[in-house]
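Asker: Quick one: sequence and predicted model below, then my questions.
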Amino acid sequence: MKQDRVNKNWTPEELDRFQNEVIMAADTNAILNYEELADMFGRTVLGVKHAANKLRHRGELPKFCKENQIEKYGSFYSKREKQMIMKLRSTHTHEEIAQMMGRTKYGIESICRKQGPILVKKWNESDLLLLINNIEFDSFGVTANYDKLTKILNRNVGTIQAKIRRLRLKGVLPPAKRSGMPEQKRAIYRQR
């Protein structure tokens, strides 16, 4: 890179040649050869970037479009992706959502933070009756059918565990004689 003059203006011929020599990414129109162009025209990389932006502003080069980016990393989140994240965040961790969507954990956390806290689904009488009528205990009073309850109530295990704990404190459900896994799961675990 040469630096003859500090304020060296681009000539129309240089700008025409610039348009012919520029190499752009097919999906986003990002310029891939700033360094080569800087060497070719004897300019700084920053000067080449300014010229590219000037040509884009005039409409002589296509605009940079991050939405069309094939690779998910670093691209914008579409409305559909944000809606999917909001639906998944009550039942999955940020890491699981990131793996499902091909994004980073930190990107998912950022989207969740911007969208605000999860809206809590309140328990109504019909949900409580469903819980009380379908709950099964082992001989020690430990809940044995969380899988069935999650499907019936359409809630995650943590929410159901917390509700059962509160119902036991109120005396609606009998207290457990011990904590931990139900007898069936303990037997399976011991057989391993």
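Answerer: Sure, I can see it.

Asker: drop to CA atoms for contacts and neighbour counts, all remaining ones
Answerer: Noted.

Asker: gap between the two ends of stretch 166-183?
Answerer: For stretch 166-183, the first-to-last residue distance is 22 Å (C-alpha to C-alpha, to the nearest Å).

Asker: no wait, stretch 31-51
Answerer: 12 Å.

Asker: ok, now which ones touch the spatially most central residue of the chain?
Answerer: Residue closest to the average C-alpha location in the chain (C-alpha atoms, centre = their mean): residue 108, at 2.9 Å. For residue 108, the contacting residues are 85, 94, 97-98, taking C-alpha atoms under 8 Å, 6 or more residues apart in numbering as the criterion.

Asker: can I get those residues in a markdown table with secondary structure?
Answerer: Putting the contacts of residue 108 into a markdown table (DSSP: H, G, I helix; E, B strand; the rest coil) gives the following:
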| residue | secondary structure |
| --- | --- |
| 85 | helix |
| 94 | helix |
| 97 | helix |
| 98 | helix |
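
Asker: any chance of those in a markdown table, with distance to residue 78 too?
Answerer: As requested, these are exported to a markdown table (distance: C-alpha to C-alpha, whole Å):
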| residue | distance to residue 78 |
| --- | --- |
| 85 | 11 |
| 94 | 18 |
| 97 | 15 |
| 98 | 15 |
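
Asker: take a look at this one as well, against the first:
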Amino acid sequence: MRWTEENCKKLVKKAVLAETNEVLNVKELARYFDVSKNVITTKVYELRRRGQLPKVDKSLQIDAYQRPYTSRELRFIVGAINAGQTCSQVAELLDRTYAGINRQVCNLIRTGQLAPRTTSWSPEQDDLIMNIVKLDANGCVDNYPELASALDRSYVVIQRRIYRLRKLGKLPSVTGPSIRGLEACRRSHQRIFAKGSRGGRTKRMKILTMERNMSQR
């Protein structure tokens, strides 16, 4: 199809734009002009370059899910974290998820825009850990998600603190592998043996090694 100026004007007029200026009705436009969707997409790109259609701006997205972070939001995150706000508090203020804010904080630290956070623990936080931690029969922690939510800390940070509390004698030492982890490992082991699938020997050896390592913790 040869795009005339009249056809271009029709495309601009019939294009339905989202709040981000993305074209929502590419399929319908392709049917109207009797061309493929790729042809419409290419023409839309050309019209944007010529200024006949507005450029896509993801920062205008109304839905917060997967919406790109603006420079203003990033500056706010830096200021809030430096002021002592937690990731959960910042997420609530910006209508974002905890995981999204935590990821941005890590990126800002990695790029030098935010100083690394020092992990300090108050006696009250230690008491909270000791009050709500759930240990299995071998002394392994069985409720890390609950601890992470209550303390607004990552799994790794909490794991390190629990290790420290064990060293201080405030929590019992581990006497064996995690029962939950060992059971999951054994179920996987049984499935592989039952299937007898290709490459099963290698997988079985890996699981046996995992079980042996877990029993030595």
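Answerer: In hand now; what should we look at? The structure displayed is predicted, hence computed values, not measured ones.

Asker: Closest to residue 166 of the first structure out of the contacts of residue 108 of the first structure?
Answerer: Top of the list for closeness to residue 166 of the first structure, among these and by C-alpha to C-alpha, is residue 94 at 27.4 Å.

Asker: Now check residue 75 of the first structure against the second structure: what is it aligned to?
Answerer: Taking TM-score structural alignment for the superposition, residue 75 of the first structure sits opposite residue 67 in the second structure.

Asker: Pretty sure its match sits against residue 58.
Answerer: Yes - between residue 67 of the second structure and residue 58 there is a contact under C-alpha atoms under 8 Å: 6.6 Å.

Asker: Of those two, give the one with the bigger neighbour count.
Answerer: For the pair residue 67 of the second structure and residue 58, the greater number of neighbours falls to residue 58 (16 against 13), based on other C-alpha atoms under 10 Å.

Asker: And that one? What does it align with in the first structure?
Answerer: In the first structure, the residue equivalent to residue 58 of the second structure is residue 66, according to TM-score structural alignment.

Asker: cool, residue 45 of the second structure as well?
Answerer: The pairwise alignment with the first structure assigns residue 45 of the second structure to residue 53, based on TM-score structural alignment.

Asker: and if you look at residue 77 of the second structure?
Answerer: Matched across to the first structure, residue 77 of the second structure falls on residue 85, judged by TM-score structural alignment.

Asker: For the closest residue to that match other than its chain neighbours, the count of nearby residues, please.
Answerer: Spatial nearest neighbour of residue 85 of the first structure, excluding adjacent residues (C-alpha to C-alpha, 6 or more residues apart in numbering): residue 97 at 7.0 Å. Around residue 97 of the first structure there are 20 other residues, counting by other C-alpha under 10 Å.

Asker: follow-up on the earlier one: spell out which residues sit in contact with the match of residue 58 of the second structure, please.
Answerer: Residues in contact with residue 66 of the first structure (C-alpha under 8 Å, 6+ apart) are 28, 75-76.

Asker: Over to residue 116 of the second structure?
Answerer: Taking C-alpha under 8 Å, 6+ apart as the definition, contacts of residue 116 of the second structure comprise residue 109.

Asker: do residue 45 of the first structure as well
Answerer: Counting by C-alpha under 8 Å, 6+ apart, residue 45 of the first structure makes contact with 34-35, 37-38.

Asker: quick one: which of those residues sit in strands?
Answerer: Using DSSP state E, the subset of those located in strands is empty.

Asker: Adding distance to residue 153 of the first structure, write those out as CSV.
Answerer: Listed next are those as CSV, based on distance: C-alpha to C-alpha, whole Å:
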residue, distance to residue 153 of the first structure
34, 57
35, 59
37, 62
38, 63
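
Asker: Check which residues of stretch 89-99 of the first structure are buried.
Answerer: Within stretch 89-99 of the first structure, the residues scored as buried using 16 or more other C-alpha atoms under 10 Å are 89, 94, 97-98.

Asker: Now do it: distance from first to last residue.
Answerer: With C-alpha to C-alpha as the measure, what separates the two termini of stretch 89-99 of the first structure is 13 Å.

Asker: Quick one: distance of that stretch to the chain centre.
Answerer: Relative to the centre of its chain, stretch 89-99 of the first structure is centred 8 Å away, using C-alpha atoms, centre = their mean, to the nearest Å.

Asker: How about residue 57 of the second structure: what's its closest non-neighbour residue?
Answerer: Distances taken as C-alpha to C-alpha, 6+ apart put residue 20 closest to residue 57 of the second structure, at 5.0 Å, once the chain neighbours are dropped.
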